[in-house]
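Undergrad: need a 3D model of the following:
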Amino acid sequence: MKRSFLAIVLLLAGVFLLAACEKEQSKTYEGDLEGADIITTLTYKGDKLLKQSSILTINYDENGVSKSEAKQILAKQERVFKGIDGISYKKEIKKDKAVQKIVIDYDTKNVKEMTKKVGITGPEKGEDYVNVKDVERAMKKAGFEEKKPLKDND
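TA: Now for the predicted structure:
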């Protein structure tokens, strides 16, 4: 009886442990690229990247970029990202800054084609998903730093 009870407890503990490993998680990175401040959040489950959300902000005074230069930068970006399945693109040109929002849905059937068109880290050979570690490595190489999550003060 004790062994049966112990076996059931161990089995349930294993199931809960596996369920916890497959929980959706996210990490946020910050960096700057050619006069723009960028915040990117990677959402993943296990080692599979599900979504990448990026906000690019060009503050004209802070970044030393004029409004017309910012428009040109975002126009180039728009040509790359707009109209591709799996990618949501939005831009706003404001009085003091330009803001671009891009959401890339990696949980799509055409992930290989999408990543190739855009020129971003794609699936490894033989895989049908993008590994979050590969994207993190590329971001760190480009100078991005992981932003630590905010913690509640108890």
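
Undergrad: could you use CA atoms for every contact and neighbour count after this?
TA: OK.

Undergrad: so the nearest residue in space to residue 129 that is not next to it in sequence, which state does it fall into?
TA: For residue 129, ignoring the flanking residues on the chain, the nearest one in space by Cα to Cα, 6 or more residues apart in numbering is residue 123 at 5.2 Å. Judged by DSSP: H, G, I helix; E, B strand; the rest coil, the three-state class of residue 123 is coil.

Undergrad: one more, for comparison:
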Amino acid sequence: MMKRTLCTLLVGTSFLLGACTQEDTATYEMQQDGIDMTVKNYYVDDTITKQHIETTMSYKTLGYASKEAAREANLDAEQEYNHEAGIRYKANYKRNAIATNLTIDYDKIEHLEALENLQGVTFEVESTNPVQVNKIKTEMLLKENGFKKLEE
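TA: Model prediction:
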């Protein structure tokens, strides 16, 4: 009887602890100089676990005469980003603008160097093994760079 009670208590405690570490989200938006950007942070407590970044930029703003020129200039980045564990990048070349989707799963990032050349990514690293991104400091960086937090 004592073993059954102890087992039930352990299972119940594990369930409650799992429920306490629920992943939440916070979304930030910026529109500036022909660039529209939305950053959605997924976090547990004070650690960002994933970021999803959607960006739309006009070719004119980027200094490209056409979508073909933008595609050519962006090709290396597309290939480089998608070869890194934890990083998924997709670009959609529209008539007058490029729309990109970048998802970074920090739990799967093996090396901090994989993040150093990502354009448009704002974060504050607390630890590099494993990569831990601080939610509060990252939020401050986003706001300093003109992002506004959206109500969810």
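
Undergrad: tell me roughly how far the longest strand along the second structure lies from the first structure on average.
TA: Longest strand of the second structure, by residue count under DSSP state E: strand 47-58. Superposed on the first structure, strand 47-58 of the second structure shows a mean distance to its aligned partners of 1.2 Å (mean Cα distance after the TM-score superposition for the first structure).

Undergrad: how about residues contacting that strand?
TA: 34-43, 96-107, 121, 132-135 (Cα atoms under 8 Å, 6 or more residues apart in numbering).

Undergrad: give the buried residues for stretch 80-91 of the second structure.
TA: If you call a residue buried by 16 or more other Cα atoms under 10 Å, then stretch 80-91 of the second structure has these buried ones: 81, 84, 85, 86, 87, 88, 89, 91.

Undergrad: show me the contacts for residue 43 of the second structure.
TA: 23, 24, 25, 49, 50, 135.

Undergrad: the third one: neighbour count?
TA: Residue 25 of the second structure has 14 neighbours, counted by other Cα atoms under 10 Å.

Undergrad: mind telling me what element it is part of?
TA: strand 24-32 (DSSP states H and E).

Undergrad: buried sites along that strand?
TA: Buried residues in strand 24-32 of the second structure (16+ other Cα under 10 Å): 26, 27, 28, 29, 30.

Undergrad: after superposition, how close is that strand to the first structure?
TA: So strand 24-32 of the second structure averages 1.2 Å relative to the first structure (mean Cα distance after the TM-score superposition for the first structure).
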